[in-house]
Each structure stands twice: as C-alpha cells, then as structure tokens.
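Asker: pasted the sequence and its predicted model underneath.
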Amino acid sequence: MRNWIYEKLPDGMALMVLRVSPKTSNQRAGWIILVQSSVES
C-alpha cells in the first residue's frame, strides 16, 4: 500500500513521509493523507 504512495510522490516527499513516519500507524496514516491531499490539490 505505501509503495504506491511513495511512487506517486516525488523523491523528496517520499523521503519526508518515511522520515516523519512515527511508530504508530495511526499518525503515519495521517501524515500520508496530509501529503497525498497536498499533492492532489
């Protein structure tokens, strides 16, 4: 699932998501949603 998200986002964004991704999947999902929303905008 996260593979397609990283592929969709630019290298910098993917790195940001990976770096910011906390241990809790809940927060990580929130970050992914925020980034995905930004890209779609």
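Answerer: Thanks, I have the structure now. Just so it is clear, the model here is predicted, and its values are computed rather than measured.

Asker: C-alpha only now, for contacts and for neighbours.
Answerer: Noted.

Asker: for Gln36, what is the enclosing helix or strand?
Answerer: Element membership of Gln36, judged by DSSP states H and E, is helix 25-40.

Asker: would you mind measuring from Asp11 to Asn26?
Answerer: To Asn26, Asp11 is 23 Å away according to CA to CA, to the nearest Å.

Asker: could you do Met16 as well?
Answerer: Separation of Met16 from Asn26 (CA to CA): 17 Å.

Asker: comparing these two, which shows the higher neighbour count?
Answerer: Met16 (15 against 11; other CA atoms under 10 Å).

Asker: could you name the helices and strands sitting against the helix or strand harbouring that one?
Answerer: Here Met16, judged by DSSP H and E, is contained in helix 11-20. Judged by 3 or more CA pairs under 8 Å, 6 or more residues apart in numbering; DSSP states H and E, helix 11-20 is in contact with helix 2-8, helix 25-40.

Asker: structure two is appended below for comparative analysis:
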Amino acid sequence: MSTFGLIQLFIILIYFAIPALVLYFILKLAIKNAIKELKDENIL
C-alpha cells in the first residue's frame, strides 16, 4: 500500500514540475530578450 502512495506522490510531483520548468524557461528567455532590447535602445 505504501508503494502505491509513493508512486502516486511521484506522479503528482512530475505533473506539477514539468509545467513549472516550462514556465521557468519561457520567463527566463523573455527576460533575457527584454534586457537585450533595452540595452540595444540604451535604456539600461
């Protein structure tokens, strides 16, 4: 019974971790591009 709970917990972690990682990389790229554009326009 405990192994089933452990597997279920692992699946839930993966279920939440994948969208979080995708969101993290999208935000990272967006911020990187925004900073690059601001530097090109001599704002930063």
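Answerer: Arrived safely, thanks for sending. This is a predicted model, so every value here is computed, not measured.

Asker: tm score of chain vs chain?
Answerer: The TM-score (TM-score structural alignment, normalised by the length of structure 1) is 0.42; 19 aligned residues with a CA RMSD of 1.5 Å.

Asker: quick one: buried residues of the helix holding Met16 of structure 1?
Answerer: Met13, Ala14, Val17 (16 or more other CA atoms under 10 Å).

Asker: then stretch 3-20 of structure 2?
Answerer: Under 16+ other CA under 10 Å, stretch 3-20 of structure 2 has no buried positions.

Asker: what of stretch 25-41 of structure 2?
Answerer: Buried, per 16+ other CA under 10 Å, within stretch 25-41 of structure 2: nothing.

Asker: chain center to that stretch: distance?
Answerer: Offset of stretch 25-41 of structure 2 from its chain centre (CA atoms, centre = their mean, to the nearest Å): 16 Å.

Asker: same thing with stretch 15-29 of structure 1?
Answerer: Stretch 15-29 of structure 1 sits 7 Å away from the centroid of its parent chain (CA atoms, centre = their mean).

Asker: equivalent analysis for stretch 13-31 of structure 1, please.
Answerer: Relative to its chain's centre, stretch 13-31 of structure 1 lies at 6 Å (CA atoms, centre = their mean).

Asker: end-to-end on it?
Answerer: Rule used - CA to CA; the end-to-end distance of stretch 13-31 of structure 1 is 11 Å.

Asker: quick one: contacts of that stretch?
Answerer: Under the contact criterion CA atoms under 8 Å, 6 or more residues apart in numbering, stretch 13-31 of structure 1 has outside partners Ile5, Tyr6, Glu7, Ile32, Val35.

Asker: quick one: the helices in structure 2?
Answerer: For structure 2, the helices defined by DSSP state H cover 2-40.
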